[in-house]
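S.K.: next comes the sequence, and after it the predicted model I'd like to discuss.
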Amino acid sequence: MNTKTMENDIYKDFKDLSVDELINGYVNNPKTGEFSCIFCGETFENGIIYPNAEKLFTAEKAVSEHVKEEHGGSFNVLINLDKQICGLSEIQKSILTHLYERDDNKTICEAMNISAATVRTHKFNLQKAKREAKILLALIQTAEEDPLLSNTKPREKTSSNEEEQKSMFEVNSLHPFFTQYRFK
């Protein structure tokens, strides 16, 4: 299957996949008892034993091995996604590939023809993006799923809303991590 076709197959329900499903490269459908590869759609039925190179695998182990053998693992497929989908530049992809391969800074410097300081900067920026992505995911999930918000009416706009917003930050009613800081 070519990369373009594979990308089209992935994106049909890409937005509905969890981070763990993206990492694993497969989904579990508990209703049908099937495990399906998210990259090509191959399905493995729970309760059937699958032979693989003189070993016998459960459906979940079989789909996991399939992702490794047929697609080179989920990292390989995800790192090769278009920038429009993953948001990573070619340099970021290269750095991540070297990190995935457990290359040290010296090897990365030589392979990419960049300085050690540049490698450290790229690593720092990737860690920063990781922290930001976690917070973004938490915010979006909370906004979509918070049971406290689902039963409330939208707030009416009044002239005192700006004062209410200001006082919320002064009280430090945010996550406990932020309570040590004053937002005045």
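M.R.: Structure received.

S.K.: can we go C-alpha only for contacts and neighbour counts from here?
M.R.: Fine.

S.K.: what separates stretch 138-150 from the chain centre, distance-wise?
M.R.: Counting by C-alpha atoms, centre = their mean, to the nearest Å, stretch 138-150 is centred 19 Å from the centre of its parent chain.

S.K.: what does stretch 98-114 give?
M.R.: Centroid separation for stretch 98-114 versus its chain: 23 Å, with C-alpha atoms, centre = their mean.

S.K.: how about it: buried residues?
M.R.: Buried residues in stretch 98-114, counted by 16 or more other C-alpha atoms under 10 Å: 98, 105, 108-109.

S.K.: stretch 28-41 too?
M.R.: Result for stretch 28-41 [16+ other C-alpha under 10 Å]: buried residues 28, 34-40.

S.K.: swap in stretch 67-76?
M.R.: Using 16+ other C-alpha under 10 Å as the test for burial, stretch 67-76 gives 67-68, 71, 73-75.

S.K.: just the terminal-to-terminal distance for it.
M.R.: End-to-end span of stretch 67-76 (C-alpha to C-alpha, to the nearest Å): 10 Å.

S.K.: next structured bit after the one helix or strand residue 125 maps to?
M.R.: In this assignment (DSSP states H and E), residue 125 forms part of helix 116-145. Per DSSP H and E, the first helix or strand lying C-terminal to helix 116-145 is helix 147-150.

S.K.: immediately after that next one, which helix or strand?
M.R.: For helix 147-150, the following helix or strand on the C-terminal side (DSSP H and E) is helix 161-171.

S.K.: that older thread, tell me how far the helix holding residue 125 is from the chain's mean position?
M.R.: Here helix 116-145 is found 10 Å from its chain centre; the criterion is C-alpha atoms, centre = their mean.

S.K.: next up, a second structure to put side by side with the first:
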Amino acid sequence: MDINLLFWNSSIDDMKRGYVHDREKEAYVCLVCGEVYEEGLIYQMGEKFVTPEKRMQLHIQDDHGGMFSYLMNFNKKHTGLTESQTQVLECFFKGMSDRETARSLTLTESTVRNYRFKLREREKQAKVFLAIMELLGSRSVQGAPDEQMTVHKGSSVLDEKFGITEKERKEVLTKYFDGSGMLINFPGKEKRKVIILTEIAAKFKPGTEYSEKDINGILEKVYHDYVMIRRYLIDYGFMDRSADGSRYWTREQR
């Protein structure tokens, strides 16, 4: 299951919830980490027993901190939010008044009101743009370009490098990986690097922290120069690490 693809193909309502209902599998699937809770089963939470959907809701909140926090920690490339806007939104989400927000962020109340107004304007723009794109997607255009490859949520590489079709992705993976899943050699072209790194990044579970030893153990099964791959995963925004290099995680988690 490609969780990254599942996330980007989900509806806004599903994205807000953080999970989808898979009718074929008769289960609820977490859009963050791929955790599955099957229908027809009852799950125990301490002394309580809950339904699969309720268990998933608790999982989203307990293990991922809720979807608001998760989405707010996305790369700016995906949210379009500045650091200041992010801080203001976090205060609003906590239910803080304009006065409380201003005091917390050392701003004037008029500045906070201006932020609120501009964010509402952006919301209107986003709704119109989404409607336009859905109308565009509903048209069956003959000779339309191949379906674009879905890019890792945490990646910070420039958009120009993401014009990758599914056909290109398959061709590159076939060329650079052998039958055992080992990388034959690392490409020099940027577009191919993105494809390869996206494939490798999928080996790491969102929401999980790894030690450097863990990272190396996973990467050395992919390529002999695992140190180089580790560096590229960080440089290209697929992963991040603590200041002392002792902990690593997929970028969208922070």
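M.R.: Now that the structure is in, tell me what you want to look at. Note that this is a predicted model, so its numbers are computed, not measured.

S.K.: sorry, back to before: need the buried residues of stretch 67-76 of structure 1 in CSV with distance to residue 133 of structure 1, can you?
M.R.: Formatted as CSV, the buried residues of stretch 67-76 of structure 1 follow (distance: C-alpha to C-alpha, whole Å):
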residue, distance to residue 133 of structure 1
67, 25
68, 26
71, 26
73, 22
74, 19
75, 18
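
S.K.: narrow those to those in helices?
M.R.: Members of the buried residues of stretch 67-76 of structure 1 lying in helices (criterion: DSSP state H): 67-68, 71, 74-75.

S.K.: which one of these is nearest residue 145 of structure 1?
M.R.: The shortest approach to residue 145 of structure 1 among these belongs to residue 74, at 27.8 Å (C-alpha to C-alpha).

S.K.: what does the closest one align to in structure 2?
M.R.: Under the alignment by TM-score structural alignment, residue 74 of structure 1 pairs with residue 67 in structure 2.

S.K.: same thing with residue 65 of structure 1?
M.R.: Taking TM-score structural alignment, residue 65 of structure 1 has residue 58 as its aligned residue in structure 2.

S.K.: do residue 36 of structure 1 as well
M.R.: For residue 36 of structure 1, the aligned residue in structure 2 is residue 29 (criterion: TM-score structural alignment).

S.K.: residue 113 of structure 1 now?
M.R.: In structure 2, residue 113 of structure 1 lands on residue 106 (TM-score structural alignment).

S.K.: from residue 98 of structure 2, how far off is that match?
M.R.: As judged by C-alpha to C-alpha, residue 106 of structure 2 and residue 98 of structure 2 stand 12 Å apart.

S.K.: how about the strands in the stretch 101-250 of structure 2?
M.R.: Per DSSP state E, counting those that start in this stretch, the stretch 101-250 of structure 2 carries strands over the ranges 239-241, 248-250.

S.K.: out of those strands, which is the most enclosed?
M.R.: Most buried of the strands of the stretch 101-250 of structure 2, by mean neighbour count (mean count of other C-alpha atoms under 10 Å): strand 248-250, with a mean of 22.

S.K.: which part of structure 1 lines up with it?
M.R.: Matched against structure 1 by TM-score structural alignment, strand 248-250 of structure 2 finds no partner residues.

S.K.: run the chain-centre distance for that strand.
M.R.: When distances are taken as C-alpha atoms, centre = their mean, strand 248-250 of structure 2 is centred 12 Å away from the chain's centroid.

S.K.: sorry, back to before: from what I can see the match of residue 74 of structure 1 touches residue 18, true?
M.R.: Yes: shown here, residue 67 of structure 2 and residue 18 form a contact pair, counting by C-alpha atoms under 8 Å, at 6.0 Å.

S.K.: what touches both of those two?
M.R.: Among the neighbours of residue 67 of structure 2, those also in contact with residue 18 (C-alpha atoms under 8 Å, 6 or more residues apart in numbering) are residue 60.

S.K.: could I get the buried residues of stretch 28-41 of structure 1 as CSV with secondary structure and distance to residue 57 of structure 1?
M.R.: As requested, the buried residues of stretch 28-41 of structure 1 are exported to CSV (DSSP: H, G, I helix; E, B strand; the rest coil; distance: C-alpha to C-alpha, whole Å):
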residue, secondary structure, distance to residue 57 of structure 1
28, strand, 16
34, strand, 14
35, strand, 13
36, strand, 15
37, strand, 16
38, coil, 19
39, coil, 20
40, coil, 20
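
S.K.: for residue 118 of structure 1, state which of those residues is nearest.
M.R.: Of all the buried residues of stretch 28-41 of structure 1, residue 39 has the smallest distance to residue 118 of structure 1: 33.7 Å, by C-alpha to C-alpha.

S.K.: alright, that wraps it up for me.
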